[in-house]
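**Q** the following comprises the amino acid sequence and a computationally predicted model.
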Amino acid sequence: MSTPSVPNGSGPLSTSQVLDAVAQFEALSTVIVENFEVLAPDHAHDAYKSIEKARKRLAVIDATYVETMKGRMPSAEHRQIAWLAQEMRISRAEARQRINVVGRLSRNVDPFAPANEDVRMPNLRQKVEEGVVGADAVSKIDKAVRELPATEHAQLSRLLDKHIADLVDKIRVDDLNKLPNRLRAMLGVDDPYTDEDRARKRSLKIGAQGPDGMSRLSGVVTPSFAAVLKRLQADHARPGGLLEEGADDQRNPEQRFHDAVEAAVNGGFQPGGDLQPARGTTSVVTVAHIADVAALAGVSLPDGKDFVLPGSGKAVSDAGVRISISQAVQQMVDRNSFLQVLGNEGQTLYFGRSRRLGTLPQYLALLGEEGGSSAPGVGTPGAMCDVHHVQSWSSGGGTDLDNLTLVDPGTHRKIDDARCDENAWWTLRPDEVPAILGTDEGDGGSGECEPASTNRVVWVAPKGKEGNRKAESNEDPDTFDSPGRWLRRKAREKRAGGHSGWQWRDGTGSRWVVG
């Protein structure tokens, strides 16, 4: 089977050459399907990754096809979805996803469309052409951007294009569901919903029993209730949770969560109840900047306005749920109450509680300073993390707050505490990077901006195929506005002269400017 000839430097392929390439593509897919099973596991894994890369690139074909066929398709979007599903014998969900990516991946602008409808993202398209992400990721990004002010979608798409394109190969596709939180924080867009709005929407309903005696539970819960439920899930819905020691747990995640909720309702998920929290607390940690605390006393601090947290007056649970401070305080009056105060560098200045604690304050302080796992490429909330010594205990690292970090269990198992195995993860304090990697902690050895600057720990990835190692950081959208990381980022920008390269809304709220 020959490869279509491509004349060097003579422009794009002709129609006949493209059609020949498509025919060969289809024929090759048949050959691969019929013979893939002969591959050994290692070869199968590498081959499958190559196939996945090609599959992601096809999102560009989806967008180009839909644009080409617009003259034959119905004008209404919902009818376009039905048409594409019918013509290609695919589900409506798949058809909807393919149509959703068109605006982001289009190469050319519609000359007859208004300028404020141009939502193309060429840098994101480049990532798709490289096989980094596919239609599923682009669809999630499209949804996140559309949740921002509708009148400015075109301008925001241009401003956010490079930032999002730089982000997509650093996080998991599912974590793009949390992108709206990052974008609102980055652009200074306030949460459009109030506690009263959420209270009006709350509901919980148990349906009638079915023929098998089971009932469907459905509803919409408040952030404060979600925080408690997610903490319950983290503590008691893990494999083996609520079972006897050593029992073989055959339950799926949903079944484990069901059993945990049932046990909590029966036994009481609270300190002193029959079902004790795994870390001894169900409390939501209230995190505040020192300037916010001073403002309560009517005192204005120097530089206080330079370090305003996004969504000031916010509390974040260790399961990653955001609730307002007013709601958190009201709910936690009769429970264990915590207050963490952060300084301009995102460090803990004060952590207090009405009762004496052991090591729990260190864990809770890490929540405010890191928000979740500090490991690159994961979005695990703090409640599901282990506490890890950045410099191992055996090599002299103390159990001090500045030598501790939150790490998801999956990554924790892959860390080499001795820092000898180059095929494993290493963790370093920022001041150790020059001596060990020979680079500044701020550029990660790659010349890129701020990989390590918003983390208390620098991660060194396992040696890649190219044989090089570099410092990395966690870019999870859900912890972008975590108070500690936010303050460290702002402090770094201030030291660098106040220019971060990010785009921010100005004080009037009427336009977008470079921060």
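**A** Yep, that arrived.

**Q** C-alpha from now on. contacts and neighbour counts both.
**A** Fine.

**Q** name the helices or strands packed onto whichever strand or helix holds Ala54?
**A** Assigned by DSSP states H and E, Ala54 belongs to helix 41-68. On a contact count with 3 or more Cα pairs under 8 Å, 6 or more residues apart in numbering; DSSP states H and E, helix 41-68 meets helix 92-100, helix 102-105, helix 122-129.

**Q** list the buried ones in the first one?
**A** Neighbour-count burial for helix 92-100, counted by 16 or more other Cα atoms under 10 Å, picks out Arg92, Ala95, Arg96, Gln97, Arg98, Ile99, Asn100.

**Q** measure the residue lying closest to the last one once chain neighbours are set aside to Arg146 for me?
**A** What sits nearest to Asn100 in space, not counting adjacent residues and going by Cα to Cα, 6 or more residues apart in numbering, is Ser139, at 5.9 Å. Applying Cα to Cα, to the nearest Å, one obtains 11 Å for the distance of Ser139 from Arg146.

**Q** Val60 now?
**A** Val60 is 20 Å from Arg146, by Cα to Cα.

**Q** ok, second structure coming up, stack it against the first:
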Amino acid sequence: MLEELAQAEAAVADCLDAPTWALPEHDLVAALDAAHRLEQRLAAVKLALVRELDGRGTATAQGASSTAVWLRDRLRLGVGAARRLVELAATLDAAPTGVRDALAGGAVDVEQVRVIAGTVETVHTAAGAEAADKAIGVLVDWAAQFDATLLRRLGTRILDHVAPEVADAAAKAAMEAEARRACRDRHVTLSELRDGRLRLSGILDGEAAGLLRAAIDPLTAPSGPDDPRSPGQRRHDALADLCRLALRTGELPEHGGEAAQVVVTTSFDPLALRLGAGTLDTGLHLTPETVRRLACDATILPAVLGSAGQTLDVGRQRRLFTGPLRRALVLRDRGCAFPGCDRPPRWCDAHHIRHWADGGTTSLDNAVLLCGHHHRHVHTSDWAVRLGRDGHPEFVPPAWLDPEQIPRRNHYHLRT
């Protein structure tokens, strides 16, 4: 396989250097069709490889919390794209042979495969294997004319074509299957931008969509006839208001051993003089005006570090990392420090580099922030943890994974 893929890669590289300007229009169109078919066939190969790696547990053996996280690092994908790749590989593996053959032959694309597989599963449940086989042929033919969105709509009435005697009963089953898919596909993704802002995206199921609209709509109305905000800006501000309201209730569960809170780090004297900027525990910098506004809110916890009496080393007197010591650890590590992990601080435990039971102290110099998965992994594997010369944690992989045992660091959390 490696040899064949190398030859294919070389052929594609040759195509990149081809003078497309010299081709007549009908050849350009034919080349586009051929490139699209090749893309789908390569997708089939890629999905088969992902499915095999997932089945072997390669990701967890190499220290990743899941195959999706491992793919994100290996292929430099967004974590959402990596998860979809793993899910689609499983879907294709369980799909009928005809669906896999259609993708391998370049007749359908990966999104159409997702639709066809789900529709055929519904038909099989409602009308049996014979009707499901007929549905594959019909749906593949339709896929030559319609994209995945239209194919999904047409698929809701597929039984009218392949098993009309059970179509009405199956319409109800299809609705229930759609509800299950909505439940499975629900997600919200928070993607951190370079300047510390977040891009919010996701898919809500019907119930959550109704709850969000009921909660957010009263807060999105213009503040007056001269409100300069766009509808999108008003929705943004309404979501922020919802979060403030939730924090003020005091009913949110604890995270990382502390009550839900926003931690702002600054110096006291510049803050008093209205000159000091601040930093959230996520690494985002705030203007002096914003810091002072947050400090005035009794439900927001201002964290002023470095002042007299702030003890960051409690030695052997205390085993747990709490209060100022934990906040200092969060400010240093920003989240799980294991290489490749993007889990935020509130999902993490404080790990003693030299174990407490072995005489290790509860201090910033003997601590590293780890999510639950990597905390367990470090305790049960041959990975070694230490602080580098700059005071930030680094991880030495076991020899079987890297014979040179070159230290690795987490590059997903911003350093400030």
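**A** Ah, there it is. Bear in mind that the values here come from a model prediction, so they are computed numbers and not experimental data.

**Q** just give the TM-score of the two.
**A** The TM-score (TM-score structural alignment, normalised by the length of structure 2) is 0.41; 241 aligned residues with a Cα RMSD of 5.8 Å.

**Q** rewinding a little: now the angle from the helix holding Ala54 of structure 1 to helix 122-129?
**A** Computed by axes from the mean of the first three to the mean of the last three Cα atoms, to 10 degrees, the angle separating helix 41-68 of structure 1 from helix 122-129 equals 130 degrees.

**Q** following helix 41-68 of structure 1, which helix or strand shows up next?
**A** helix 77-88.

**Q** show me what that following helix packs onto, helices and strands only.
**A** By 3+ Cα pairs under 8 Å, 6+ apart, helix 77-88 of structure 1 packs against helix 92-100.

**Q** what inclination does the helix it packs on have with respect to helix 41-68?
**A** 70 degrees.

**Q** who touches helix 92-100 of structure 1?
**A** Ala59, Asp62, Ala63, Val66, Ile81, Ala82, Leu84, Ala85, Ala135, Asp136, Ser139, Asp142 (Cα atoms under 8 Å, 6 or more residues apart in numbering).

**Q** thinking again about what came up before, of all the helices and strands packed on helix 41-68 of structure 1, which lies closest to Ile323 of structure 1?
**A** helix 92-100 (31.1 Å; Cα to Cα).

**Q** just to revisit the earlier point, okay, the angle between the host helix or strand of the residue nearest to Asn100 of structure 1 and helix 41-68?
**A** For Ser139 of structure 1, the element it lies in under DSSP H and E is helix 135-146. Put simply, helix 135-146 of structure 1 runs at 50 degrees to helix 41-68, going by the same axes, to 10 degrees.

**Q** which parts of helix 135-146 of structure 1 are buried?
**A** Ala135, Asp136, Ala137, Val138, Ser139, Lys140, Ile141, Asp142, Lys143, Ala144, Val145, Arg146.

**Q** tell me the helix or strand right after that helix.
**A** Beyond helix 135-146 of structure 1 on the C-terminal side, the first helix or strand identified by DSSP H and E is helix 153-167.

**Q** quick check: buried residues in that following helix?
**A** Buried-residue list, helix 153-167 of structure 1, by 16+ other Cα under 10 Å: 153-161, 163-165, 167.

**Q** one more: stretch 134-148 of structure 2?
**A** Buried, per 16+ other Cα under 10 Å, within stretch 134-148 of structure 2: Lys134, Ala135, Ile136, Val138, Leu139, Val140, Trp142, Ala143, Ala148.

**Q** now render those residues as a markdown table, adding secondary structure and distance to Leu49 of structure 2.
**A** Listed next are the buried residues of stretch 134-148 of structure 2 as a markdown table, based on DSSP: H, G, I helix; E, B strand; the rest coil; distance: Cα to Cα, whole Å:
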| residue | secondary structure | distance to Leu49 of structure 2 |
| --- | --- | --- |
| Lys134 | helix | 29 |
| Ala135 | helix | 27 |
| Ile136 | helix | 24 |
| Val138 | helix | 28 |
| Leu139 | helix | 26 |
| Val140 | helix | 24 |
| Trp142 | helix | 28 |
| Ala143 | helix | 25 |
| Ala148 | helix | 24 |
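
**Q** got the buried residues for whichever strand or helix holds Ser191 of structure 2?
**A** Per DSSP H and E, Ser191 of structure 2 falls inside strand 187-192. By 16+ other Cα under 10 Å, the buried positions in strand 187-192 of structure 2 come out as Glu192.

**Q** give me the residues contacting it.
**A** Gly80, Leu198, Arg199, Leu200, Ser201, Gly202, Ile203, Leu204.

**Q** I'd like the residues you listed laid out as JSON lines, including distance to Leu88 of structure 2.
**A** Shown next, in JSON lines, are these (distance: Cα to Cα, whole Å):
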{"residue": "Gly80", "distance to Leu88 of structure 2": "12"}
{"residue": "Leu198", "distance to Leu88 of structure 2": "27"}
{"residue": "Arg199", "distance to Leu88 of structure 2": "24"}
{"residue": "Leu200", "distance to Leu88 of structure 2": "23"}
{"residue": "Ser201", "distance to Leu88 of structure 2": "20"}
{"residue": "Gly202", "distance to Leu88 of structure 2": "18"}
{"residue": "Ile203", "distance to Leu88 of structure 2": "17"}
{"residue": "Leu204", "distance to Leu88 of structure 2": "20"}
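
**Q** of all the residues you listed, which two lie farthest apart?
**A** Leu198 and Leu204 (18.2 Å).

**Q** who has more neighbours, those two?
**A** Leu204 (17 against 12; other Cα atoms under 10 Å).

**Q** narrow the contacts of strand 187-192 of structure 2 to those in helices?
**A** The helices, defined by DSSP state H, take in Gly80 from those.

**Q** which ones among the contacts of strand 187-192 of structure 2 lie within strands?
**A** Leu198, Arg199, Leu200, Ser201, Gly202, Ile203 (DSSP state E).

**Q** give me the nearest residue to the fifth one, chain neighbours excluded.
**A** The shortest distance from Gly202 of structure 2 to any residue other than its chain neighbours is 4.1 Å, reached at Val188 (Cα to Cα, 6+ apart).
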